[in-house]
Structures are given as C-alpha cells and as structure tokens.
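# this one's sequence-less:
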C-alpha cells in the first residue's frame, strides 16, 4: 500500500497530491495527481481550480494516444463532477471529453474499464438513460474484475445495484451494495465506506438501516464532514 493511497483513502488529497509533485514532469504521475485532486472535488465540492490546473499540466505532458486518452477521461470526469455537484454546467464538455477518450484508447487499454464506468455515469445522471448506463457499468465491471481492480469494482457494484433498486429488484440491489461495502472495507477506502453504508441502508429493514446510517454519520464526522453531500443528508433534522 503506497503512501499516496493511504492519504487518499483517508481524504487527505492535498497531502497525496504534494507527494506526487516530486515526479511532476512524468506523465503517469501527473495523471495520478490529477485524479487525486478530482476525487477531492467529488468528495468536498471544492478545489476545482487546483484540479483544472493539474489536468492542464497532465494534458501538456501527454505524448502517446494512451496518455492523451487517459487525460481526456480525467477531463470528462472533472466536467461531470462540476455538473452534478452544481459548480458549473459542463455536461457537453464531459460528453465530448469521454468520447475523445474512447477514440484514443485501444480496446484492450487498461484505462478502458474506468472510461466505460464514467460513460455510464454520464448516461445515468446527465442523459437519464438507465439502459445505456447499465450496459456501460456492466462492461466496466467485467473489465475491472478481469484486471483485479477492486476499487473500480466497488463503484460498478454500487451503481449497478442502484439501477436494480430503481427497478425494484431489492435482492439484486442488496447484493451489489453489500459487495461494494465489502470491497471498500477490505481495501481500507475509508472515504468511500460511509456512502456504501447509506446505499445499503436503503434496502435494509428499518432497524438495520438506522444502524447503518448511524455508522455512516460517525465516519463522516470522523473525516471532518466528508463527503460534504452525504454530511448534509445525514445531518440531524
């Protein structure tokens, strides 16, 4: 487990990004730093300018189609985050960037599963096209499973479960949410555990749901109110 992962998983994105500045001229490190700062935006709804600056630096360093495609994937994700969190509507930019990433990345690229997942997010939350989202999530899940990417699998499980929940398939939803939580706890992805707990609470009995939400609230408080959007949901009324 790297120092960057330990910091990132606990919501210390600024510290993680500073560690990656040591190799600031390396395209891979620049992309990883960008991803860390975009994740900070997703969890805190702040740091947009810093993430944009890091992304532009990564784009400038990209030399191969793989690197350019990965950078386009990050641009799409930043634009998506800005849109869904209400910072600024960048939906068209998100779609265009992920389309560019799809054109640049080879079909067997290790970045394909992440790209597929993010295209699923666009389909579900910006285009409101659940069938297209499900196809993209399943493709991402298959790729992540084959690659042994448990973190990405924790996201694909959660979003596939969310679609199952919308369809009224509580058994499938419960299975997916449980798997997502299991993987995040196993990985030590602390910032992602509270969202997984609250998602699972939606398909559990009233008593169990209350316990899960209380545990999620405790974790959010421990992390200083992160994720901010979940902190607001769990705040006492």
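Good, I have the coordinates. Predicted, not measured: the structure shown is a model, and the values here were computed from it.
# contacts, neighbours, all on C-alpha from now
Noted.
# spit out the contact partners of the nearest residue to residue 208 once chain neighbours are set aside.
Of all residues beyond its chain neighbours, the one nearest residue 208 is residue 201 (7.1 Å), with distances taken as CA to CA, 6 or more residues apart in numbering. By CA atoms under 8 Å, 6 or more residues apart in numbering, residue 201 lies in contact with 208-210, 212-213.
# ChimeraX command for the buried members of these?
If you want just the buried ones from these in ChimeraX, going by 16 or more other CA atoms under 10 Å, the selection is:
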select :209,212,213
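# quick check: the gap between the spatially closest residue to residue 16 that is not a sequence neighbour and residue 19.
Computed as CA to CA, 6+ apart, the closest residue to residue 16 that is not its neighbour in sequence is residue 4, at 4.9 Å. Using CA to CA, to the nearest Å, residue 4 is found at 7 Å from residue 19.
# between these two, who's got more neighbours?
Neighbours per residue, other CA atoms under 10 Å: of residue 4 and residue 19, the larger number sits with residue 4, 19 against 16.
# SS state for that one?
State at residue 4, reduced to three classes by DSSP: H, G, I helix; E, B strand; the rest coil: helix.
# ok, and here's another one to check against it:
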C-alpha cells in the first residue's frame, strides 16, 4: 500500500441529465481549478432520476477529454468489462493514452469492473449472467488487456494504471492483488484495515508486491472527519461524484483546500 504519495482528488462528472456542452465546460473548469483526475461512468442510461433522461456514452467522451485537456488524468469510474471485447478495450485504452500524451506521457487510467446495471445489458443485447460469471469474465478480460498492451504497435507511452473497483474478498480483491495499481471502493474507514489485509493475503498467493497500490475511496455525502479517517487508514485518492448541469464547484474547492492541507 502506497502511503508516501500525495493526496489526489478525482471528480466524477456523471454523464446523465446534462447536455454534452455542460460536460465540456465542466472539464475545462475543473482542470483549471486543479483537480487531479476526471472520471465519467460507463453506462447507457441514467442510474437515478428520470430513467430515460439525457445520457452519453463513456469511451467516446473520454476521447474528447483526452484531446481537450492538458494536465489532468482521466478515465471511467469504472469501465464495464462486459460491454466490449477485451482486446478492443486494450487498443482503445492505448489510443487514449497516446491522444492524451501532449507532454510525452499519457494520462489515461484504465478503471474497470465486472458490471451490474441490468438495464444496460438487456437493452444493448449483452448477456447479464450472474455476479459470478461476470467476475469470471472480468478475470479473463484483465489477462487479455494486459497481454494485448504488450503486443500493440505502438505500445502505450507508459504502464497504463489499472484501477479496479469493488470489495468482494473471494474474487475482486484477488484481481486487485494481481493486477491493480489503484483499488477503489466505498467502504467505511473501519472496514479498510480488514479489506487491505485480504488484499495482502491474496498478494502473497499471487506473488506480487502491492507496495505501490493506491487506495481510493468516495467523498460524496461524507464530511472531513470521515475523509480524515479514510486518510489515516491509508486512502490517498479521493473521488467526488457530481451531478450537473449545476455542478457544485464550491464543494470541489472545499475538498481541494482539504487536499492541499494534507499535502502541505
């Protein structure tokens, strides 16, 4: 677990109930404000609010962000492994890496998970299966993605960071131990030590040193006391989900001040 890295703030712009122009403006403003990472999510319909409201697709949007931004890292929180062939995902990720490499090194983060939103599957013709089968598919997909990165020409500009979301101890945390550079969850501060111990046990099985693993957690509907406790438990990447079109920039400013105080 990486503790000597600076605290970073990622903002997830939920691509629902907004026009794309709202998202474009928010991306520019948040990068200028000093946010470290920008995320969207990988769904085809709103997750709450009007179920048939405005919504935009993840990966094509990330291509625009790669070109639009100069400094900020970006990705999906998180990509759904089920929606695209794994080798295609690898190629798309490598391409986003190169598009965003305006100073020589790409800025894309490959966040991924097994998927859960059944409507996406039903309406777009994917097999929903079971939680177990989707996790098995994620396991195979991660192996294919990392293998494909080694075979692409040109290869990625850097070792693309892999972010895995979830907390299941039998499969998900084993995938974290095997593949992840960033582990993202919503677990409470008092849960983190146990979950991290599970990751360490799986790391021993996988014969991998997870000393470079960054722990990530969510800030939405939490206050600074919870954030402090998450920090004390080892969290170094904090994400904040925002809804538009009236993005709460004052809330972001408050968390940026908290981040900077931690890094002082």
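Perfect, thanks for sending it. In this text the structure is predicted, and so the values were computed from the model without any measurement.
# overlay them and tell me the TM-score.
The TM-score (TM-score structural alignment, normalised by the length of the first structure) is 0.32; 140 aligned residues with a CA RMSD of 6.4 Å.
# residue 145 of the first structure: which of the contacts of residue 201 of the first structure is nearest?
Closest to residue 145 of the first structure out of those is residue 212 (26.9 Å), distances taken as CA to CA.
# returning to that earlier point: which residues are in contact with the residue nearest to residue 16 of the first structure?
In this structure, residue 4 of the first structure makes contact with 16-17, 19-20, judged by CA under 8 Å, 6+ apart.
# likewise residue 252 of the second structure?
Taking CA under 8 Å, 6+ apart, one finds residue 240 in contact with residue 252 of the second structure.
# so which bits of the helix or strand hosting it are buried?
Here residue 252 of the second structure sits within helix 249-263, counting by DSSP states H and E. Applying a neighbour-count criterion of 16+ other CA under 10 Å, the buried positions in helix 249-263 of the second structure are 252, 255-256, 258-259.
# stretch 17-36 of the first structure too?
Taking 16+ other CA under 10 Å as the neighbour-count basis, stretch 17-36 of the first structure is seen to contain the buried residues 17, 19-20, 24, 27-36.
# now find how far off-centre the longest helix belonging to the first structure is within its chain.
Selection of the longest helix in the first structure by residue count, based on DSSP state H, yields helix 65-84. Distance of helix 65-84 of the first structure from the chain centroid (CA atoms, centre = their mean, to the nearest Å) equals 12 Å.
# any idea of the angle the helix or strand residue 31 of the second structure falls within forms with helix 249-263?
When secondary structure is defined using DSSP H and E, the element that contains residue 31 of the second structure is helix 20-33. An angle of 30 degrees separates the directions of helix 20-33 of the second structure and helix 249-263 when computed by axes from the mean of the first three to the mean of the last three CA atoms, to 10 degrees.
# I'd like to know which elements the next helix or strand after helix 20-33 of the second structure is packed against.
If you walk from helix 20-33 of the second structure toward the C-terminus, the next helix or strand you reach (DSSP H and E) is strand 37-40. Judged by 3 or more CA pairs under 8 Å, 6 or more residues apart in numbering; DSSP states H and E, strand 37-40 of the second structure is in contact with strand 8-13, strand 73-76.
# neighbours around residue 141 of the first structure, how many?
Neighbouring residues of residue 141 of the first structure were enumerated by other CA under 10 Å; the total is 25.
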